[in-house]
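**Student:** Turn this into a structure:
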Amino acid sequence: MEPIVLGDAEIIRVREFQGPFTPAPVIVPGVTAATWKENEDWLAPDHWDPATDSYVGALQTWVIRHGGRTVLVDTGVGNGRERPDSPHFHQRQGDLLALLAAAGVQPEDVDTVVNTHLHADHVGWNTVDRDGAWVPAFPNALYLLPAADFAGLEAATDPQSDGYHMFADSILPVRQAGQAMLWEDRHRIDDALTLEAAPGHTPGSSVLRLASRGERAVFVGDLLHSPVQILHPSCNSCFCEDQQQAAASRLRVLERAADQRELVIPAHFGGSAAAEVRRAGSGFSVSRWAV
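**Tutor:** Prediction:
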């Protein structure tokens, strides 16, 4: 895929998977069947399969190159993980490192790993299995972890939960290796990249803002699972832990994106995956897809 160029920054999508994931009424329960149908002309087939009424999503990592720095935004599910709560992710075998290599990114090239939040499908390739031990997949990277999510996972004690295993195999190893930084509220990576808290989906959910030579983007993680949430920002995904707070964060981020012409880049949009949004009544609309 051709990179997105914003100012001096290059953005590359590295996609491991795209396809039907779960019934659309399950993924965004507040959206009516009529809304999906009325927007079929642009939701299908990249974001919705009308034949099965399935939500279509992607597992992908975004690579940002700017000022000599290589940044990864979220790292997918990983390989060989115990995920008892998530059949889609349990013992999955993917090839993110090979896909990154095909895009010209070797593990040692990565300077920074951003986990927008600590859910299983955003942290899995933080680590790899080396001789039976989980070790950082990116040996020179600083891993930026939301402190609020870290605290919740650190307290997980149920060995039958995703969180318990995820902390052990994808979070704790980078912390023990001295490569993790816990942050809260706001963290400036460099003159172009800034992390900001956007809680609700998880307590520590965040967005990453990019600004370079007057052009802007915002990586919104799971604030948006589907483009229908752009039309109806009060509608949460079924995975949002604090529904009211998630809706408030989504509205705030979309308002700024529309007003400041930030390109919106969610974690899981299939097909066309980065959107310019504009205000439209009480909600928003997609004015252009970037990729």
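**Student:** For the rest of this, base every contact and every neighbour count on C-alpha atoms.
**Tutor:** Fine.
**Student:** Tell me the buried residues in whichever strand or helix holds Ile11?
**Tutor:** Using DSSP states H and E, the element containing Ile11 is strand 9-23. If you call a residue buried by 16 or more other CA atoms under 10 Å, then strand 9-23 has these buried ones: 9-20, 23.
**Student:** Could I get the full set of helices for the chain?
**Tutor:** 24-27, 33-38, 40-43, 96-102, 120-123, 147-154, 162-166, 172-176, 228-231, 243-260 (DSSP state H).
**Student:** Would you mind finding the most buried of the ones you listed?
**Tutor:** Ranked by mean neighbour count, the helices of the chain are led by helix 120-123 with a mean of 24 (mean count of other CA atoms under 10 Å).
**Student:** ok, residues contacting that helix?
**Tutor:** Helix 120-123 is touched from outside by 59, 74-78, 83, 89, 115-116, 162-163, 166, 170-171, with contacts defined as CA atoms under 8 Å, 6 or more residues apart in numbering.
**Student:** mind checking how far stretch 61-74 is from the chain centre?
**Tutor:** Here stretch 61-74 is found 13 Å from its chain centre; the criterion is CA atoms, centre = their mean, to the nearest Å.
**Student:** next one: stretch 112-121
**Tutor:** On CA atoms, centre = their mean, the centre of stretch 112-121 falls 7 Å from that of its chain.
**Student:** and that stretch, how far apart are its ends?
**Tutor:** 18 Å (CA to CA, to the nearest Å).
**Student:** now do stretch 196-208
**Tutor:** Across stretch 196-208, first to last residue, CA to CA, it's 6 Å.
**Student:** so how far is it from its chain's centroid?
**Tutor:** Using CA atoms, centre = their mean, the offset of stretch 196-208 from its chain centre is 11 Å.
**Student:** Over to stretch 86-101?
**Tutor:** In this view, stretch 86-101 has its centroid 15 Å away from the chain centroid, taken as CA atoms, centre = their mean.
**Student:** one more to put side by side:
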Amino acid sequence: MEHMELTELTGQTEQIELGDVTVTRVKEYYGPVGMTPGAFIPTSREDAWRDNDAWHAPDFLDPRTNIVNAAVQSWLLRSEGKTILVDTGAGNDKERPYSPVWSHLRTDFLATLGRAGVAPEDVDIVINTHLHVDHVGWNTCLDGRDWVPTFPNATYLLPKDDFDFWNPDNGHKPLLGRGNQNVFEDSVAPVHRAGQVHLWEGSHRIDDNLRLDTAPGHTPGSSVLTLVSGTDRAVFVGDLLHSPVQLVDPEHNSCFCEDPVGARATRRRILGWAADRNALVVPAHLGGHGAAEVERSGDAFAIKGWAPFTPYVRAEEDEAQVTNA
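**Tutor:** Coordinates of the predicted model:
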């Protein structure tokens, strides 16, 4: 991504109830990502975006500039008395020489989290669906000259395959080249040294409502979080897909997928699961409505409906509104 000013930082939060689980959307950034559709999703046709302007523009594509819009956000889940944060965005103060758009940010993400009723010490579990630069940034924050865990009481659930792949000691050559430089050192290794990391493999049950499973392709350890509570279903897919174009045609990869063949197979499998179970598909970076239900359409899929998120209002704010009415 080219360097730009992040002018559309946002403190918005929205929520939805899924069975016994409350899901709150906590945005760090929403706006242009400096890439055209053809650059971001190279196999997608321009007309596939233009023919669906009704749901692409302006939430996912700015028709004036032909630049993709996306969100960097976390999903805050409250389940069985636990406070769980899914992905932690880009973070503040990070040195990102080969990803300048994420370098030395100063956002109010923690204040936004506070407006959702959560302080850093309240978080019980942090989930990194994978270890790309824009998913682990708030794992740590700067304390003097040291990177320390932002969430001091949390267990950080990291997929072991991604931990091993991105560990520079192992000498892997990722597709991103140096695009993830410094990320392991400042956002992953410190929480591991602090003894707060649980490296899981294959599948990991969090509670009766939530389960993590590996879903490789985007990265070797990419994972999805499945929510099953009462009659509600959802799957948090990380970067398995970024755009509605991929919701309807799982053959399209983003330019960031390490294993294109594996990513396509995983995306098709997860979308099939969601379509067959009326489950909400919740990507990490989907702007606009943030999530959608899909249904089968021949060998592909169709968007059945968007997630009905509503603005989050804290209980004391709600009481104040009633009192002042």
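**Student:** ok, now which ones touch the aligned partner of Asp108 of the second structure in the first structure?
**Tutor:** Residue correspondence to the first structure (TM-score structural alignment): Asp108 of the second structure is matched to Asp95. Residues near Asp95 of the first structure by CA under 8 Å, 6+ apart: Glu16.
**Student:** same check, this time on His198 of the second structure
**Tutor:** Residues near His198 of the second structure by CA under 8 Å, 6+ apart: 155-158.
**Student:** Give me the aligned partner of it over in the first structure.
**Tutor:** By TM-score structural alignment, His198 of the second structure lines up with Met181.
**Student:** if we can go back for a sec, would you mind giving the helices of the first structure as TSV with distance to Glu276 of the first structure added?
**Tutor:** As requested, the helices of the first structure are exported to TSV (distance: least, CA to CA, whole Å):
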stretch	distance to Glu276 of the first structure
helix 24-27	23
helix 33-38	20
helix 40-43	14
helix 96-102	26
helix 120-123	23
helix 147-154	29
helix 162-166	33
helix 172-176	35
helix 228-231	10
helix 243-260	8
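**Student:** Relative to Ala211 of the first structure, which of those is closest?
**Tutor:** helix 243-260 (10.8 Å; CA to CA).
**Student:** what's around Pro42 of the second structure, how many residues?
**Tutor:** Residues near Pro42 of the second structure, counting by other CA atoms under 10 Å, number 14.
**Student:** Aligned against the first structure, show me the partner of it.
**Tutor:** Using TM-score structural alignment as the criterion, Pro42 of the second structure maps onto Pro29 of the first structure.
**Student:** From Gly104 of the first structure, how far out is its match?
**Tutor:** Taking CA to CA, one finds Pro29 of the first structure at 39 Å from Gly104 of the first structure.
**Student:** So Ala291 of the second structure is in contact with His285, correct?
**Tutor:** No. Using CA atoms under 8 Å, Ala291 of the second structure makes no contact with His285, being 9.6 Å away.
**Student:** Looking at these two, which is more packed in?
**Tutor:** In this view Ala291 of the second structure and His285 are compared by other CA under 10 Å, and His285 has more residues nearby, 28 against 23.
**Student:** Now for the equivalent of that one over in the first structure: which residues touch it?
**Tutor:** Alignment note (TM-score structural alignment): His285 of the second structure maps to His268 of the first structure. Counting by CA under 8 Å, 6+ apart, His268 of the first structure touches 57-60, 221-222, 224-226.
**Student:** With neighbour count and distance to Glu215 of the first structure added, can I get those in a markdown table?
**Tutor:** Listed next are the contacts of His268 of the first structure as a markdown table, based on neighbours: other CA atoms under 10 Å; distance: CA to CA, whole Å:
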| residue | neighbour count | distance to Glu215 of the first structure |
| --- | --- | --- |
| Gly57 | 23 | 27 |
| Ala58 | 22 | 26 |
| Leu59 | 21 | 26 |
| Gln60 | 25 | 23 |
| Gly221 | 24 | 20 |
| Asp222 | 28 | 23 |
| Leu224 | 25 | 21 |
| His225 | 26 | 24 |
| Ser226 | 26 | 24 |
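**Student:** what's the closest of the residues you listed to Glu196 of the first structure?
**Tutor:** Closest to Glu196 of the first structure, out of all of those and judged by CA to CA, is Gly221, at 11.7 Å.
**Student:** Which residue in the second structure aligns with that closest one?
**Tutor:** By TM-score structural alignment, Gly221 of the first structure lines up with Gly238.
**Student:** From Trp147 of the second structure, how far out is its match?
**Tutor:** Remark: distance between Gly238 of the second structure and Trp147 of the second structure (CA to CA) = 25 Å.
**Student:** Leu157 of the second structure too?
**Tutor:** In terms of CA to CA, Leu157 of the second structure sits 18 Å off from Trp147 of the second structure.
**Student:** before we move on, what about Gln73 of the second structure?
**Tutor:** 21 Å.
**Student:** How about the aligned residue in the first structure for Gly305 of the second structure: what's its closest non-neighbour residue?
**Tutor:** Matched by TM-score structural alignment, Gly305 of the second structure corresponds to Arg288 in the first structure. Excluding the flanking residues, the one nearest Arg288 of the first structure by CA to CA, 6 or more residues apart in numbering is Glu276, at 5.2 Å.
**Student:** wait, isn't the one you found in contact with Glu262?
**Tutor:** Yes. Under the criterion of CA under 8 Å, Glu276 of the first structure makes contact with Glu262 at 6.9 Å.
**Student:** quick one, which of these two is more surrounded?
**Tutor:** Using other CA under 10 Å, the more surrounded residue of Glu276 of the first structure and Glu262 is Glu262, with 23 against 19.
**Student:** Surely the more buried one and Gly214 touch.
**Tutor:** No. The pair Glu262 of the first structure and Gly214 does not pass the contact test of CA under 8 Å, sitting 10.1 Å apart.
**Student:** can you give me the strands for the stretch 101-250 of the second structure?
**Tutor:** Along the stretch 101-250 of the second structure, the stretches classed as strands by DSSP state E, counting those that start in this stretch are 125-127, 140-143, 146-149, 155-159, 197-200, 203-205, 210-214, 223-229, 232-238.
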